[in-house]
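Trainee: Give me coordinates for this.
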Amino acid sequence: MKLAYIVPSLALWANGACAYKRLSPQQAANDIKGQDLNNSLQKLYNIALDNNNSRAFGLPGYKASIDFVHKRLSHGDQFDISVQPFTHLFSQTRKIALTGPKGEKVDVVSLQYNHATPLPGGVTAPLVLIPIDDERGSGCFEDQWKGIDVKGKIALIKRGKCHFINKLKLAKDNGASAAIVFNDNPAQTAGSGSLGAENIGKLAPVGVITYDRGNAWADRLKSGETLETNLIIDVITEKRETWQIIADTKEGDPNNIVMLGAHLDSVQEGPGINDNGSGVAALLSIAESIKQKSFKNKLRFAFWGAEESGMIGSNYYVSNLSKEEASNIRFYYNYDMIASLQPYYIIYSDSEAHKTGAQYLYEYLTEHGYPAEYTPFGSSSDYIGFLELGIPSSGIFTGAGPPQDVCYHTACDDIKNINEEAFLVNAKAAAYAAASLALSVEEVPKHEISSTNPSSKRGMTRNMARWANVARGAEKVHSCGSERKVFM
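Mentor: Alright, predicted model coming up:
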């Protein structure tokens, strides 16, 4: 629904034209202040603290985040604001508990879209070790399960090399009542990951444990011991309505739109301050910096919902664009995790078309002494839908997981989990780039739209399933040289 809040304008009008000062890229960057960015982050953090330390889709903290952003954008008469509702399958683990062979309580973590065990008692069964294969990955292929009797038992599987989904599907297909996956290095945290709504009913219930605990159990099983454990998982899964905000400047040509997006939701396990309060705060400061300025091309700000469930909101948005509406979006910038404590300065670009917008991010960062580098897009943030449509895109990413962000997808992604220097310069670079394209998109090639608005629910479902396969789960992916980080 379209919501526009209008208050008397303070702008001066003369001869029917608004006497706004012309937007300047350098001034837009200068207008971004660290204190303003930090104030926005503190607001988001306070919302999380008031809502069980989370701002995740389907939970009260997300609705409070929507209200906060809407209120910020509604000050003045600069934006046409839309709140776009959509529904998605919500999943939350209400309880997970693991009891070890001696009756001891064992630390265990669940995953989004996990499967419930029988309740109330869960699964009590012997552990069966799936042979450890550090070359191919343990339990990743059907031949690795041959000759192993897991029917009615709990499979113990080492993490790594392939997605959890592969391991858990094979566990279920081979009759396992549940699976316990242990981390594949001592420094690894379970973090948060998604098994994907499309896999409900297809996988074994799973708990994730530490490397040390899993290795110890594996050694005992190899020596011939019998180990019996109990795993209880209680999961709620239901469709829930959620929302995202789209705000267009009233200034600018509606046929030439420069779009900036950042996902507003966190994971259920934490407040999501770097991921992705950092991107949200940057967009809010940029929106403030361009108020009462004149520029040629319209700017559009998007605060996406349910990204952590698989880029659901942004994909819903692009799925519902007409061909004309999609053609009018000349460039898309994505800002997801721009303040990691030990940052990369990654600028997404893997074509000349992408570089027409990426160059401004690169130019600002390198001219200010930061080691920015062009890097191909990954497969797991809100740029996915825009790339699918052929819309030139870019964005900044500073890294997920250790060492860049050791609190990625955990409860410690809080107000202290921010590199303020990286945060400020990246937000300034984003403002500089937005202002540059707001003044001219002449270098940006006109794009052919590779797919358009689905003509039916069936068509949209096909598109959503295809995107889900491309961007499996809610993992962050990036490449830096030969390094690649994927939640597996």
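
Trainee: switch to C-alpha atoms for all contacts and neighbour counts from now on
Mentor: Will do.

Trainee: which residues touch residue 354?
Mentor: Counting by Cα atoms under 8 Å, 6 or more residues apart in numbering, residue 354 touches 348, 392-394.

Trainee: Which of those fall within helices?
Mentor: Assigned to helices by DSSP state H, none of those qualify.

Trainee: top of the residues you listed by neighbour count?
Mentor: residue 394 (31 neighbours; other Cα atoms under 10 Å).

Trainee: and that one, what does it touch?
Mentor: 332-334, 347-349, 354-355, 357-358, 383.

Trainee: any chance of the contacts of residue 354 in TSV, plus distance to residue 96?
Mentor: Listed next are these as TSV, based on distance: Cα to Cα, whole Å:
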residue	distance to residue 96
348	38
392	43
393	40
394	39
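
Trainee: compare with the first, here's sequence two:
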Amino acid sequence: MRLSLLCLALSSHVIASVIQLPLILQSESQVTITSGGNALVSSEALQGDIDVENLLDRAKHLFELAKLSTDDYAHPTRVIGSKGHIATIDYIYSTIASLGDYYTITNQTFDAVSGNVFESRLVLGSHVPKSATPMSLTPPTSNKKPVFGPLVLVDNDGCEQADYPSNISGAIAFIRRGTCTFGEKSALAGKAGAVAAVIYNSGEGSLSGTLGEPSPYHVATFGLSYKDSQGYIEDLQEGKSIYSSAYIDSIVEKIETVNIIAQTKGGDAENCVMLGGHSDSVAEGPGINDDGSGSLTLLEVATQLTKYSVNNCVRFGWWAGEEEGLLGSDYYVSMLSNEENWKIRLFMDYDMLASPNYANQVYNATNEVNPTGSEELRDLYIKFYQSHNQNYTLIPFDGRSDYDAFIKHGIPGGGIAAGAEGVKTKEEAEMFGGTAGEWFDPCYHQLCDTVDNLNLTAWELNTKLVAHSVATYAKSFQGFPERSSIESKVAQKPFYWRGHKLVM
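Mentor: Sure, this is the predicted structure:
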């Protein structure tokens, strides 16, 4: 694999070890190039340039990059800090740099939190609950060995120190989900002297989430389903003793990783259309659909766009650390001055565009609760599907992907997806084909998210829609609302997700 300008900055010893990005990377560096004077972009022309075989070739290459992590993770992955992810960043950067004089490229380095659970086991009384799942970014149990103690029921939702009884010291805290974040509950349990914590769901279903930003007070923490928790709650309320054990072997560490930003040199720099996808995968697999499909779509559209001139600038973003809690997009938006924030007329999020059991999903972003312009973007997607005689469904705009930071800072946003862990209904199977009762992506966040996991029909259609969205706004913002505020109506709205992980 040839080395790009970015890899040269990483230095040879880092390419050899690449467990984390090197400290010698500057916080932000740029390569500036100028644009040509080609014909003005049109939706029809840019869509016509989309070739699914190009997308498939890129996906095959991305899987080869994921394999670079096999020695360290025992399987292909592109999780941040891995060789597979650093190679992904290099591939994106070098591809854009090879396009000549069309884009200004920025690599933006930032601190991130990375975690991995190697082994875990929870025993409550004499039973091993099947739904027990370690929280993301959980610390290990003491000395990475099993800890033992009685299971102690915490009062209320465990969001106040007073909710933790005196006998919690040396025990395993049993905490109901609700009111505050999982991280706060774990830290309060740790402060009270608990050796581990189990947070059980307050409603139907299993519970898998993240503790978020590490705290020195966090203890090893599991999530547990509502169903599995009920018998233990009844026994504890009756005063029965449940001697238990918990074991987690995990690591939580600070690393450095990189966002890649590419902006057209041409076009009105005061009025930019921005789109993004994340460059990383989960540790459990190579992430060729999630979000290889989105990030490679951006790369292909950016490549084809160089054939044309634009009236408004187009800015592409490849975010790192989405799977760890939207880290890259959060950092990017947080670093924008008010002046730079104002230049972004809208942000379009493209995450998982090729799910095998797909549906054409459009985020239901309304102006009532989101920055004005979000609804107009939603309607552009709907009209595209309608014009191609395609069905579509509206899905919640609930903070589960990289649009989150943008809409919280007043920037209109939206996007499309082909589906993740949700179960396809009978009605959706009639609308889109596929199999009712199965996930839209049965390999979501798993080792089998490989090239074979891609639905090329869905990917081609959705990439053409991405091209349509780019060409439409690169040509004109006519009819699209002006930015009205950097403050957002969504800022006070409670969000229960950070990316694809529950936080509360």
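
Trainee: among the contacts of residue 354 of the first structure, which recur in the second structure?
Mentor: Under the criterion both residues aligned by TM-score structural alignment, their matches' Cα atoms under 8 Å, these that remain in contact after alignment to the second structure are 392-394.

Trainee: where along the first structure do the helices fall?
Mentor: With DSSP H as the criterion, the first structure has helices spanning 25-30, 34-49, 60-73, 164-173, 211-222, 278-289, 312-319, 323-328, 352-367, 384-388, 420-439, 457-470.

Trainee: follow-up on the earlier one: same list, the kept ones among the contacts of residue 354 of the first structure, but as TSV with distance to residue 59 of the first structure please.
Mentor: Shown next, in TSV, are these (distance: Cα to Cα, whole Å):
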residue	distance to residue 59 of the first structure
392	33
393	31
394	30
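
Trainee: Name the nearest of those residues relative to residue 444 of the first structure.
Mentor: For these, the residue nearest residue 444 of the first structure by Cα to Cα is residue 392; the value is 7.8 Å.

Trainee: what's the matching residue for that closest one over in the second structure?
Mentor: Matched by TM-score structural alignment, residue 392 of the first structure corresponds to residue 412 in the second structure.

Trainee: Then residue 279 of the first structure?
Mentor: Residue 279 of the first structure maps onto residue 294 in the second structure, by TM-score structural alignment.

Trainee: I'd like to know how far its match sits from residue 61 of the second structure.
Mentor: 15 Å (Cα to Cα, to the nearest Å).

Trainee: So which of these two has more stuff around it?
Mentor: Taking other Cα under 10 Å, residue 294 of the second structure and residue 61 do not tie; residue 294 has more neighbours (27 against 14).

Trainee: can you pull the contacts of the residue most central in space within the second structure?
Mentor: What sits nearest the mean C-alpha location of the second structure, by Cα atoms, centre = their mean, is residue 322, with 3.3 Å. Going by Cα under 8 Å, 6+ apart, residue 322 of the second structure touches 278, 280, 328-329, 401-402, 499.

Trainee: what's the counterpart of it in the first structure?
Mentor: So, by TM-score structural alignment, residue 322 of the second structure is matched to residue 307.

Trainee: Would you check that residue 94 of the first structure makes contact with residue 235?
Mentor: Yes. Taking Cα atoms under 8 Å as the definition, residue 94 of the first structure is a contact partner of residue 235 at 5.6 Å.

Trainee: neighbour count winner among those two?
Mentor: Remark: of residue 94 of the first structure and residue 235, residue 235 carries more neighbours, 19 against 11, as counted by other Cα under 10 Å.

Trainee: Quick check: nearest residue in space to the more buried one, chain neighbours excluded?
Mentor: residue 93 (4.3 Å; Cα to Cα, 6 or more residues apart in numbering).

Trainee: Give the equivalent position in the second structure for the one you found.
Mentor: So residue 93 of the first structure corresponds to residue 117, using TM-score structural alignment.

Trainee: Surely that match and residue 250 touch.
Mentor: Yes. Assessed by Cα under 8 Å, residue 117 of the second structure is found in contact with residue 250 at 4.2 Å.

Trainee: Mutual contacts of those two, please.
Mentor: In contact with both residue 117 of the second structure and residue 250: residue 138, using Cα under 8 Å, 6+ apart.

Trainee: residue contacts, the closest residue to residue 218 of the first structure other than its chain neighbours?
Mentor: The shortest distance from residue 218 of the first structure to any non-neighbouring residue, by Cα to Cα, 6+ apart, is to residue 129 (6.4 Å). Residue 129 of the first structure sits next to 155-157, 218, 221-222 when contact means Cα under 8 Å, 6+ apart.
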